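Trainee: A structural model of the following input is requested.
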Amino acid sequence: MTSRNRVIVVAVLLVCAIAAAGAYALSAHQDPTATSTGPSPRATATATANATAPATGSVAWVPHDPRLADVCRTALPGQARDTLALIATGGPYPYRSDGVVFENRESRLPRQRSGYYHEFTVVTPGSQDRGTRRVVTGTAGEQYWTADHYASFQEIDPRC
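Mentor: Next comes the predicted model:
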């Protein structure tokens, strides 16, 4: 098995383990009375399992774009961690526009094909609208945080 194949196998196993841990953790916090129309199939497909729990073990995390600053998942506001948990389970989301394609018009994230990124609102206490905080996910599983409505991004490090 080549080194690249080993990395791919480890990454797949890590994502599966994190998804299982996240589903278990979220089951205790789900509101059975909550209703939702649910995310679009494309938004569900981009939901990433590494949003739910930090990785354990010796597998190193490699940022998708080393030019972007990174931020520990645990250092994010609680509302951002809540949004990451919702993404991992496919919703329900608090805003109708959650899960829509993020166009990356400002090119602040790595350049990808159209439809690669999806955005999700991070609730801002006291805001009368969606506010400026978002989580943007990539199809390959990467996650980005912006507190200033796309003016800057940090890649979310799922290990911490």
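
Trainee: going forward, measure contacts between C-alpha atoms and count neighbours the same way
Mentor: Noted.

Trainee: checking my notes, Tyr144 in a helix, right?
Mentor: No. Counting by DSSP: H, G, I helix; E, B strand; the rest coil, Tyr144 is not part of a helix but strand.

Trainee: I figured it hits Gln154, correct?
Mentor: Yes. Counting by C-alpha atoms under 8 Å, Tyr144 touches Gln154, with 5.5 Å between them.

Trainee: let's see this one next, to set against the first:
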Amino acid sequence: MRPGSWQRLLLVVGLVVVLVFAGIQWRQADGGEPAAAPTASGSPVATRSATPVTSSPVTPPDRSEPPACSRLPAEVSDAVAAVRNDGPYLRPRDDGGTFGNREGLLPAKPRGYYREYTVLAPGQKFPGPRRLVTGGQPRLGTEPVDWFYTSDHYESFCQLRP
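Mentor: This next block holds a predicted model:
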């Protein structure tokens, strides 16, 4: 290769890597739209939408609240108590971390509004699919404004009123 060719090749490869990384970040920050799908019991549950995400500058649709939770496993009460008491958590390194709402199933809020916590799922490999998601909690150990529960690792949510 001619002198300087390696430098140009490295520059082009570096630019491609940066563009790919920026595209991935942009795609992760762009949430989907919610849709209500009936469950076996006939009640709607917020689930992922098959509607493609567009990048046009239109106002996003109003993300309505997920339905109220009707029946909850007993372990949810333990997770609620841990949130209110700032522990003990099942996964101390992860519980209380930011939930990004990438699925777009919860009402749109600023980044950092939602936090997630593990809910014990007996009989399933730890940590399992159950999570408690809170919103409007300025710091750990304070009472959240919003409470949501998912039994299927963010595929659907119901609103909790503890």
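
Trainee: what's the TM-score once they're superposed?
Mentor: TM-score of the superposed chains, computed with TM-score structural alignment, normalised by the length of the first structure, equals 0.54; 92 aligned residues with a C-alpha RMSD of 1.5 Å.

Trainee: quick one, which of Tyr144 and Gln154 of the first structure is more surrounded?
Mentor: Tyr144 (22 against 19; other C-alpha atoms under 10 Å).

Trainee: what's near enough to touch the more buried one?
Mentor: For Tyr144 of the first structure, the contact set (C-alpha atoms under 8 Å, 6 or more residues apart in numbering) comprises 135-137, 153-156.

Trainee: ok, now Ala82 of the second structure?
Mentor: 88-89.

Trainee: ok, the most centrally placed residue in the first structure to Glu155 of the first structure distance?
Mentor: Central residue of the first structure (C-alpha atoms, centre = their mean): Gln143, 4.3 Å from the mean position. Using C-alpha to C-alpha, to the nearest Å, Gln143 of the first structure is found at 6 Å from Glu155 of the first structure.

Trainee: find residues that contact each of the two.
Mentor: With C-alpha under 8 Å, 6+ apart, Gln143 of the first structure and Glu155 have no common neighbours.

Trainee: hmm, back to that, may I see the contacts of Tyr144 of the first structure arranged in a markdown table, with secondary structure and distance to Pro66 of the first structure as well?
Mentor: Converted to a markdown table, the contacts of Tyr144 of the first structure look like this (DSSP: H, G, I helix; E, B strand; the rest coil; distance: C-alpha to C-alpha, whole Å):
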| residue | secondary structure | distance to Pro66 of the first structure |
| --- | --- | --- |
| Val135 | strand | 18 |
| Val136 | strand | 17 |
| Thr137 | strand | 16 |
| Phe153 | coil | 12 |
| Gln154 | strand | 10 |
| Glu155 | strand | 9 |
| Ile156 | strand | 12 |
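
Trainee: any buried residues in the longest helix anywhere in the second structure, and which?
Mentor: Looking across the second structure with DSSP state H, the single longest helix is helix 5-29. By 16 or more other C-alpha atoms under 10 Å, helix 5-29 of the second structure has no buried positions at all.

Trainee: matching residues in the first structure for that helix?
Mentor: Helix 5-29 of the second structure corresponds to no residue of the first structure when matched by TM-score structural alignment.

Trainee: next helix or strand past that helix?
Mentor: As assigned by DSSP states H and E, the chain's next helix or strand after helix 5-29 of the second structure is strand 34-38.

Trainee: what's that next one packed up against?
Mentor: Here strand 34-38 of the second structure touches strand 44-48, going by 3 or more C-alpha pairs under 8 Å, 6 or more residues apart in numbering; DSSP states H and E.
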